[in-house]
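1. give me coordinates for this.
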Amino acid sequence: MNLSKNIQTIAKETLLKEADAIKNVIDYIDEEFELIVNEILSMKGRLVITGVGKSAIIANKIVATLNSTGTPAIFMHAADAIHGDLGMIREEDLVMCISKSGNTEEIKVLLPLLKRTGARIIGMVSNPDCYVARHADFVIRAIIGEEADPNNLAPTTSTTVHMAVGDALAVSLLWARGFTSEDFAKYHPGGSLGKQLYLRVDDIYPKNELPIVQETDLVKDSILVISKKRLGAAAVVNTQNELVGIFTDGDLRRMLEKHDDFSSIKIGEVMTSNPKTINKGEYAIRALNKMRQHDINQLIVVDQQKQVAGFLHISDLLNEGIV
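-> Model prediction:
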């Protein structure tokens, strides 16, 4: 072990080794990988993923990713399987065994028992000449050169590659199913991620006041409207009730810098023309992105006829937890 290296060098070398290993495994994505994807797509049962040690942890993560993207999957610990959990396996299932060596005792005991259930077996291994590769119906070759640790012992590169290949499998299945963001939202209804995928502008803005002024209204009168509605802005419309501008706190400050007497100034003279708007049926996350893009705190909500329907403020999005 080279003790002269500093921590930053070690960390960077570790990441480079793992990144190179992921790049190298691309060469092993072949026709058999595509066949496995199609087998999973057409299966009538579930994809059961098993492993021991660190492979079991990776298996759990892949199961979670698959379930969240539309592929029914469950985890079965290889050691628990031979003590009763094997009963969860059905003939119509596919079982994926994850193992770096492909020769662990638990897996070698488990595979013949899995064969008896009639379920087909997928092996994900880093060693192409192993027990699992020889006895599985399909093989995903997650081949690596060496682990990232100096002793080539700790599961580092191998677990990274297994997880990355699992992601490749999940995304391939997602793509093949035509899985959309709306589908994703069905499986992620909670938290900020779920809200980004289903919350719409018209779920939020009706809670707010609707400050509207005419472009011919005096500024001094309009200020009272803005103050009363407590949004820091007002939509400005013409006599046909068409949106022509917005008057904000910022517009008020700029006006006061230029005019000592504003008693006769009309809103149309000092408003901001062509205000940013958002359609009421849009996703709230798109409203947030628009606010960020233009560095503004509110959007005027419009309907299909481009008539003013309401206001959406950045604080609304903060309160909903999607920021």
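2. from here on, contacts and neighbour counts on C-alpha atoms
-> Noted.
3. isn't there a helix covering Thr139?
-> One thing to correct before we go on: residue 139 is Val, not Thr. No. Judged by DSSP: H, G, I helix; E, B strand; the rest coil, Val139 forms no part of a helix; its state is strand.
4. quick one: the helices in the stretch 151-300 of the chain?
-> Assigned helices in the stretch 151-300 of the chain, in chain order: 157-177, 181-187, 191-198, 219-229, 249-258, 267-270, 284-294 (criterion: DSSP state H, counting those that start in this stretch).
5. and the fourth one, which residues are buried?
-> Buried residues in helix 219-229, counting neighbours by 16 or more other Cα atoms under 10 Å, are found at Val219, Ser222, Ile223, Val225, Ile226, Lys229.
6. to compare with the earlier structure, here is another sequence to fold:
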Amino acid sequence: MEKEYTHIAKQVIDIEAKALNDLKNSIDSNFNEAVTTILKAKGKVVVTGIGKSGHIGRKIAASFASTGTPSFFLHPSEAIHGDLGMISKEDIVLAIANSGETTEIIRLIPFTKENNIPLISISSRPNSTLAQKSNIHISIGRFEEACPFNMAPTTSSLLTLAIGDALMVALMNGRGFNEENFAKLHPGGNIGKRLLDTVSDTMKTENLPFLDTNTPMIDVIYTINSGRCGLGIVGNVNDVKGIITDGDLRRAMNSTQKDFFNLTAKEVMTIKPKFISKVTKLIDAKNVMNSHKITSLLVGNTHQLDGVIQMHDINL
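-> Now for the predicted structure:
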């Protein structure tokens, strides 16, 4: 019989959830001061830490850099062996050490003092050497590591990461960092596509399913099916009179029944269809379709049709 481990998972999550809640309640003016100091800085935020703190530090630095706060990670051992030259007097050092007594981190302090470089630290011990010699110290408080020996960095790593995320979001807010800014720093992948691509990048422009107002119903159905746009367009590129969707066909069939195939496009079409500009972001087009519970939009206006955009074309 296999051993059951789900109870361990729940214990770990309970321990870490309690620590996160305690951390939330302990946030004080030091956090505010750290954010304000970083916002005023002319240089970069140099994040440093060793071991698990270093791994978390790399993530924090990357998050800062991708959201408008120039930042990079500097390994403390490399720093004290020559890489201190990477830090300018306009920078800020963000040092992470759970104990606040990590030798490699402590050896960086004289350099920051001599060059008047603000030192912000994150640790669990407000009375530690690092905390006492920092300009600003953010404490992650007292907690229980989720490790059964209360030794392996588990809860401490999570709390440090949470502080890093909180700093990142606060800095985004302070800088007025918006989706357009975010997109410029993430041009690749789904994030860039969602925030940068416009309707014109995806819309269908060729072989659009046009219908005349007098088109008989059997030809209306054929044109909609062959057009693969989820609708038929009554009129032409310079004069759109309306559209016919599957919903229009179902409603007409239900109301007329036997007379359905005697109808023309004009008698079934929806006048004043919804249009969207070709420069509209894809995410905004998707939101419009969702809000109106439709799956297709005409691109342009009643006097100039540029194309058709469908929900299934927007791969976000």
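7. re earlier: JSON lines for the helices of the stretch 151-300 of structure 1, including distance to Ile58 of structure 1?
-> Formatted as JSON lines, these follow (distance: least, Cα to Cα, whole Å):
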{"stretch": "helix 157-177", "distance to Ile58 of structure 1": "6"}
{"stretch": "helix 181-187", "distance to Ile58 of structure 1": "21"}
{"stretch": "helix 191-198", "distance to Ile58 of structure 1": "23"}
{"stretch": "helix 219-229", "distance to Ile58 of structure 1": "53"}
{"stretch": "helix 249-258", "distance to Ile58 of structure 1": "53"}
{"stretch": "helix 267-270", "distance to Ile58 of structure 1": "61"}
{"stretch": "helix 284-294", "distance to Ile58 of structure 1": "31"}
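8. with respect to Val109 of structure 1, which of those helices lies nearest?
-> Proximity to Val109 of structure 1, assessed across the helices of the stretch 151-300 of structure 1 by Cα to Cα, is greatest for helix 157-177 (21.9 Å).
9. could you check how many residues crowd around Lys186 of structure 1?
-> By the criterion of other Cα atoms under 10 Å, Lys186 of structure 1 has 15 neighbours.
10. now swap in Ser101 of structure 1 and tell me
-> Ser101 of structure 1 has 17 nearby residues by other Cα under 10 Å.
11. so it lies in a helix, does it not?
-> No. Counting by three-state DSSP, Ser101 of structure 1 is not part of a helix but coil.
12. counterpart of it in structure 2?
-> In structure 2, Ser101 of structure 1 lines up with Ser99, judged by TM-score structural alignment.
13. same question for Ser42 of structure 1.
-> Match for Ser42 of structure 1 (TM-score structural alignment): Lys40.
14. what is the nearest of the buried residues of helix 219-229 of structure 1 to Val95 of structure 1?
-> So of those, ranked by how close each gets to Val95 of structure 1 (Cα to Cα), first place is Lys229, at 60.6 Å.
15. any idea how far that closest one is from Asp129 of structure 1?
-> 73 Å (Cα to Cα, to the nearest Å).
16. what's the answer for Lys195 of structure 1, then?
-> 47 Å.
17. neighbour count winner among the two?
-> It is Lys195, of Lys195 of structure 1 and Asp129, that has more neighbours when counted by other Cα under 10 Å, with 19 against 12.
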